[in-house]
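Undergrad: Could you work out the structure for the sequence below:
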Amino acid sequence: MSDATFDDVLRIASPEADSQAEHGPVRIEEVARLAQVSPITVSRALRRPQMVSAVRRERIMKAVEETGYSSNPHAKALKSGRSDIVAAFVSNILSEQFSLAIEGLSDVLEAAGFQVALGRTSYSYGRETTLIRSLTAIRPAAVFITGVMELESNRTFLRNMGIPIVESWALARDPIDMLVGFSNADGARMVAEHFAAKGYRKVAFIGRSGGRGMLRLNSFTKSCEQLGLKLCRRISRDTVSGIPEGRQAMQDLIGEGSDVDAVFCASDLLAIGALLEARGRGLDVPGDIAIAGFGDSTLAEEIMPGLTTIAADTRKLGAVAGQMLLDRLQETQPEETQAGHAIRNIPLRLIERGST
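TA: Okay, the predicted model is just below:
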């Protein structure tokens, strides 16, 4: 963890969150802030007081009395054992990496009697918000997210539920609760260093305009400047649902008559589409143009001439997330771990293949 770079994750302020905190019912977050503990510790103190130290328990009970807080239905459901659902939010169901993470998560949780329910956000704040609000009716035991929440209103809503939350796919300094991820900044830097070492000097970037795409672009841009590479072109997409977006991006790049000699695609789906389009137009890869991706999908090795990419063990990421949730749900974590943000890093590595 000490060697990984934290990502500068975007945070979007929301008047809705402020309005709810000011005019709505007392939230567990308010009790936690007053007692100077985490919302999870408040939940533990109310449900299993023996798990919390006497000093913290006294502060919490005083805060409960001052605010008039009453336990929410989610905590009651957990206490009675009625909830065995873990909600998992996935950005894109076509992504092999997300699927592997869900498999790893499910393997751990299902063996312990929990069931994973899947929701698709499609990189949309609107869909994300709708899914999060639906949790009131579902009453899940915990939540796993293939990403890091950016909207403060959604972060507040999830935090106030008082249930275990694991975010992923980035290294944020301030997760809602717990996090297992990797450094997007480091991955993009590794690609820039690889391009420089191979002698490429005029490069381009293809990726999503927000979220992790922006994290990777920012790091790639900075690294190119430091390494003396010229970033000639940036092509952004609002969403990435499959290979066609990569094909279209490469069409746009070639159509502009660009003389770039290497392209960093912020996902393997984009990179594979770009590679197919380049070869379909008679370009030699990497002789005419080199291509690198991010993700290490199965096709990265199978597609000719083989895709250079950044790899992370996403099945392990999911399994680690599942164990973090399970430890919290089964109350096997020590109190000091429950009270703080648990952050786990999944190392990245660059796999060089024929595309560069």
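
Undergrad: can we go C-alpha only for contacts and neighbour counts from here?
TA: OK.

Undergrad: How many residues are close by the nearest residue to Pro15 once chain neighbours are set aside?
TA: Using CA to CA, 6 or more residues apart in numbering and skipping residues adjacent in sequence, the residue nearest Pro15 is Ser153, 7.8 Å away. The number of residues packed around Ser153, counting by other CA atoms under 10 Å, is 21.

Undergrad: Let's compare: structure for the following, please.
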Amino acid sequence: MQSAQDENGSTVVYDDVLRIADADPPKQGHGTERQAASQRVSIGDVARLADVAPITVSRALRNPQKVSPDKRARIEQAVAQTGYSINPHASALKSGRSNVVLAFASNLMSEQFASALKTCAAVLEDAGYLFLVGQTSYSYERETAALRSLHAMKPAAVMLTGVIELESNRELLRGLGIPIMETWALPRDPIDMLVGFSNTEAGRLAADMLFRRGYRKVAYVGRRGGRGALRLQGFREGCQALGIRLVCEELVDDVTGVSDGRRCLSSVLARPEKPDALFCSNDVLALGCMMEARRFNVRVPTDLGILGFGQSDIAAEIPPGLTMIGVDSALLGREAGAMLIASLAGTPPTQKLKRLDLIVSEGGSL
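TA: The predicted structure is shown next:
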């Protein structure tokens, strides 16, 4: 964790976001993704090599039966030599760039991500852009596969519900030469633009809230890596500073649904020393814990206080209602959309990093 003074003299706490080098870097001679980005092959390159018109190349790739065998053979050879692939977006065939903004969500089950993506989409669609969403499921493998498809798709911009940790993927995105929006964290070195907050501060705030409510034996439920690790770091620091006993940490690698939260609470309740309160650093996990508490007839907050992180209207409706720390996800999406629009219009914002304040949504679970 690092801190600095912002332009208003306030202390800004930055997350120490993990940067991960490639386990298997590109082999010598194959080039990097960044080099590939700067050496894109156009349909005109294929046409010149095959000694035909660009329209003939397009026709051969889409309706090969309409092109003579001789020309088709030359075009196929040129495609093989250049590695050319068809761009699926018609506008990209003409301009080299589409009007599509691609967003990658960590988990489409998350209400906080859905809220941010919805408001960001509204801003971009009003400006004539098409907003498409994929899911990475907190997986480096899926993230890498998704990002490697971007060269063929040629999006106008990319938004992510998180920050990119793999150095190879950071380089890949930089090499695209398009606006990149990261969110949900506060690193000092975003790839391009960022709207986020400090996850370590969120963890410390969680410890402070539990302390002020009288809890002295607590447990943590959250992801093992990424932003979950940052929240856990802050929670540990807060508990130690306040004299709270952190009796157990229930960590998961991926969050696929509420069943993960159910399993986590079952595991916590099976331990010899039971906590009197729980901090769930993920909204989907928090929802699962609330549901599992009802199944085990654990009274919340009489038997167990539960504090969540994120945004969950469903969890708020489960009696007695979930208290949560988070940010205004809809505001995050609007801010991200406005910054992307400015950058796409050729007038990128002077301040490419916007910090959001943490907020608390009160329920009866503490």
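
Undergrad: related to what we said a few turns ago, what's the counterpart of the residue nearest to Pro15 of structure 1 in structure 2?
TA: Structural alignment (TM-score structural alignment) places Ser153 of structure 1 against Ser168 in structure 2.

Undergrad: Show me what the one helix or strand that match maps to is in contact with.
TA: Applying DSSP states H and E as the criterion places Ser168 of structure 2 in helix 167-176. Residues lying outside helix 167-176 of structure 2 but in contact with it, judged by CA atoms under 8 Å, 6 or more residues apart in numbering, are 19-22, 33-35, 37-38, 144, 147-148, 151, 164, 180, 191-192.

Undergrad: ok, then the element right after it?
TA: Downstream of helix 167-176 of structure 2, the next assigned helix or strand under DSSP H and E is strand 180-183.

Undergrad: Please identify the buried residues of that following strand?
TA: Going by neighbour count (16 or more other CA atoms under 10 Å), the buried part of strand 180-183 of structure 2 is 180-183.

Undergrad: cool, stretch 341-352 of structure 1 as well?
TA: Neighbour-count burial for stretch 341-352 of structure 1 [16+ other CA under 10 Å]: 341, 343-348, 350-351.

Undergrad: Columns distance to His194 of structure 1 on top of those, output as JSON lines?
TA: Shown next, in JSON lines, are the buried residues of stretch 341-352 of structure 1 (distance: CA to CA, whole Å):
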{"residue": "His341", "distance to His194 of structure 1": "34"}
{"residue": "Ile343", "distance to His194 of structure 1": "28"}
{"residue": "Arg344", "distance to His194 of structure 1": "26"}
{"residue": "Asn345", "distance to His194 of structure 1": "22"}
{"residue": "Ile346", "distance to His194 of structure 1": "20"}
{"residue": "Pro347", "distance to His194 of structure 1": "17"}
{"residue": "Leu348", "distance to His194 of structure 1": "14"}
{"residue": "Leu350", "distance to His194 of structure 1": "9"}
{"residue": "Ile351", "distance to His194 of structure 1": "10"}
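
Undergrad: Out of those residues, which comes closest to Ile303 of structure 1?
TA: Nearest to Ile303 of structure 1 among those, counting by CA to CA, is Ile351 at 14.2 Å.

Undergrad: Identify the residues contacting the closest one.
TA: By CA under 8 Å, 6+ apart, the contact list for Ile351 of structure 1 reads 308-311.

Undergrad: Same question for Asp276 of structure 2.
TA: 215-218, 303-305.

Undergrad: which ones among those are found in helices?
TA: Residues from the contacts of Asp276 of structure 2 lying in helices, with DSSP state H as the criterion: none.

Undergrad: Of those residues, which belong to strands?
TA: If you go by DSSP state E, those have 217-218, 305 in strands.

Undergrad: Just the buried ones from those?
TA: Buried members of these, counted by 16+ other CA under 10 Å: 217-218, 305.

Undergrad: With distance to Gln112 of structure 2 added, can I get those residues in CSV?
TA: As requested, those are arranged in CSV below (distance: CA to CA, whole Å):
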residue, distance to Gln112 of structure 2
Lys217, 28
Val218, 25
Gly305, 22
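
Undergrad: Between these, which sits nearest Ile75 of structure 2?
TA: The shortest separation between Ile75 of structure 2 and any of these is 66.6 Å, and it belongs to Val218 (by CA to CA).

Undergrad: Run through the residues that contact the aligned residue in structure 1 for the closest one.
TA: For Val218 of structure 2, the aligned residue in structure 1 is Val203 (criterion: TM-score structural alignment). Each residue near Val203 of structure 1 by CA under 8 Å, 6+ apart is listed here: 229-233, 260-264.

Undergrad: Out of the ones in strands among the contacts of Asp276 of structure 2, flag the one nearest to Phe131 of structure 2.
TA: The shortest approach to Phe131 of structure 2 among those belongs to Gly305, at 39.3 Å (CA to CA).

Undergrad: so what corresponds to the closest one in structure 1?
TA: Across the two structures, Gly305 of structure 2 finds its equivalent in Ala290 of structure 1, going by TM-score structural alignment.

Undergrad: do the same with Leu332 of structure 2
TA: In structure 1, the residue equivalent to Leu332 of structure 2 is Leu317, according to TM-score structural alignment.

Undergrad: need the strands for structure 2, in chain order.
TA: Taking DSSP E to define them, one finds strands in structure 2 at 2-5, 11-14, 100-105, 130-135, 157-160, 180-183, 193-196, 217-223, 245-252, 277-280, 305-309, 323-326, 353-355, 359-361.
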